[in-house]
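Trainee: missing the sequence, but the structure's below:
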């Protein structure tokens, strides 16, 4: 039976009704980073604890991807003919960090700097075994 699995392990809690990104908080300097790493990017120490990041934040900046990214590394199930533009942006998570992510809203006229966003999970493609892959994204809070 096919299952839904993250495109890459360790990025977010899954399966979960309300998934959360998995970041790291340095016990030495307090720096928060995503994705989780064993060593702090700010001070280099190995005192990093894995933490769930806030599910909501504010759109810091964004752009629209109007052409299919080159493969590899892009692994989408679409083709140049079926590609649909999408938005990507940085979402500032309170008390944590800024996260680069796909946005669910492709129309730039419906996005605004400072807009409240919430984490969600989207279908992305499939594995050779037939499992559906999912990725994290942010959607506008209505």
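Mentor: Now that the structure is in, tell me what you want to look at. A quick note: this is a predicted structure, and the numbers were derived from the prediction, not measured.
Trainee: Please make it C-alpha for all contacts and neighbour counts, starting now.
Mentor: Will do.
Trainee: who's in contact with residue 79?
Mentor: Applying C-alpha atoms under 8 Å, 6 or more residues apart in numbering, we find residue 79 in contact with residue 68.
Trainee: That one and residue 70, how far apart?
Mentor: Relative to residue 70, residue 79 is positioned 11 Å away (C-alpha to C-alpha, to the nearest Å).
Trainee: Ok, residue 131 next?
Mentor: According to C-alpha to C-alpha, residue 131 stands 23 Å off from residue 70.
Trainee: cool, residue 81 as well?
Mentor: With C-alpha to C-alpha as the criterion, residue 81 and residue 70 are 14 Å apart.
Trainee: intersection of neighbour lists for residue 79 and residue 70?
Mentor: Joint contacts of residue 79 and residue 70 (C-alpha under 8 Å, 6+ apart) do not exist.
Trainee: And the strands in the chain?
Mentor: 4-6, 22-26, 32-33, 48-52, 56-65, 86-92, 98-103, 116-126, 132-140 (DSSP state E).
Trainee: Select, out of those strands, the one closest to residue 74.
Mentor: Closest to residue 74 of the strands of the chain, according to C-alpha to C-alpha: strand 116-126, at 10.7 Å.
Trainee: What residues sit buried inside the closest one?
Mentor: 116, 117, 118, 119, 120, 121, 123, 124, 125, 126 (16 or more other C-alpha atoms under 10 Å).
Trainee: second one coming, line it up with the first:
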């Protein structure tokens, strides 16, 4: 069974995969993670919040590698040696925001540069072989044209 690590933050498969945010109907501010209670824009009196699919592509705003074992809910086996992972902050121009996420497997800081175009792709955070087996899904950022 495939289960999102956080419900309603992303949806779809393949080229239809998207991060999901919300947009205020009054001021058009876009939020990710989604906001379902009120408009976070302090200059807005508030309006209906509508779910929107965010841009699939953006540009690397910043990046780094995680050389420490992060706390839960990140899943890692303390019995295995720690493997660094790459984090990418991606600017979505249309939404005027930066979204943080892990790089797709195999993408390292050596593969990235500020301004490079990346796309959001489905990812796996963890797999639980219990009954029933569960694959915990998330999103990753991948340089455009790599591993497509």
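Mentor: Sure, I can see it. For clarity, every value in this text was computed on a predicted model and none was experimentally measured.
Trainee: So residue 131 and residue 70 of structure 1 - more neighbours on which side?
Mentor: residue 131 (15 against 9; other C-alpha atoms under 10 Å).
Trainee: can you pull the contacts of the equivalent of the more buried one over in structure 2?
Mentor: The alignment partner of residue 131 of structure 1 in structure 2, by TM-score structural alignment, is residue 134. If a contact means C-alpha under 8 Å, 6+ apart, then residue 134 of structure 2 has 1, 2, 3, 127, 128 as its contacts.
Trainee: ok, now residue 138 of structure 1?
Mentor: Contact analysis of residue 138 of structure 1 by C-alpha under 8 Å, 6+ apart lists 91, 101, 102, 103, 104, 117, 118, 119, 120.
Trainee: hang on, the fourth one packs against residue 86?
Mentor: Yes - under the criterion of C-alpha atoms under 8 Å, residue 103 of structure 1 is in contact with residue 86, at a separation of 7.1 Å.
Trainee: quick one: contacts of stretch 79-89 of structure 2?
Mentor: The set of residues external to stretch 79-89 of structure 2 that reach it, using C-alpha under 8 Å, 6+ apart, is 60-69, 98-103, 107-109, 141.
Trainee: From the residues you listed, list the buried ones, please.
Mentor: Buried, going by 16+ other C-alpha under 10 Å: 60-64, 69, 98-103, 107-108, 141, out of these.
Trainee: Which member of these is positioned nearest residue 12 of structure 2?
Mentor: Checking those against residue 12 of structure 2 with C-alpha to C-alpha, the nearest one is residue 141 at 15.2 Å.
Trainee: do you know how far that closest one is from residue 134 of structure 2?
Mentor: 22 Å.
Trainee: what's the closest non-adjacent residue to residue 91 of structure 2?
Mentor: Take residue 91 of structure 2 and drop its neighbours on the chain: the residue closest to it by C-alpha to C-alpha, 6 or more residues apart in numbering is residue 98, 4.3 Å away.
Trainee: what's near enough to touch the one you found?
Mentor: Per C-alpha under 8 Å, 6+ apart, neighbours of residue 98 of structure 2: 61, 89, 90, 91, 92.
Trainee: quick one: which of those residues is most hemmed in?
Mentor: residue 90 (26 neighbours).
Trainee: Isn't it up against residue 59?
Mentor: Yes - with contact defined as C-alpha under 8 Å, residue 90 of structure 2 and residue 59 form a contacting pair (5.4 Å).
Trainee: just checking, residue 32 of structure 1 touches residue 93?
Mentor: No - at 10.3 Å, residue 32 of structure 1 does not count as touching residue 93 under the criterion of C-alpha under 8 Å.
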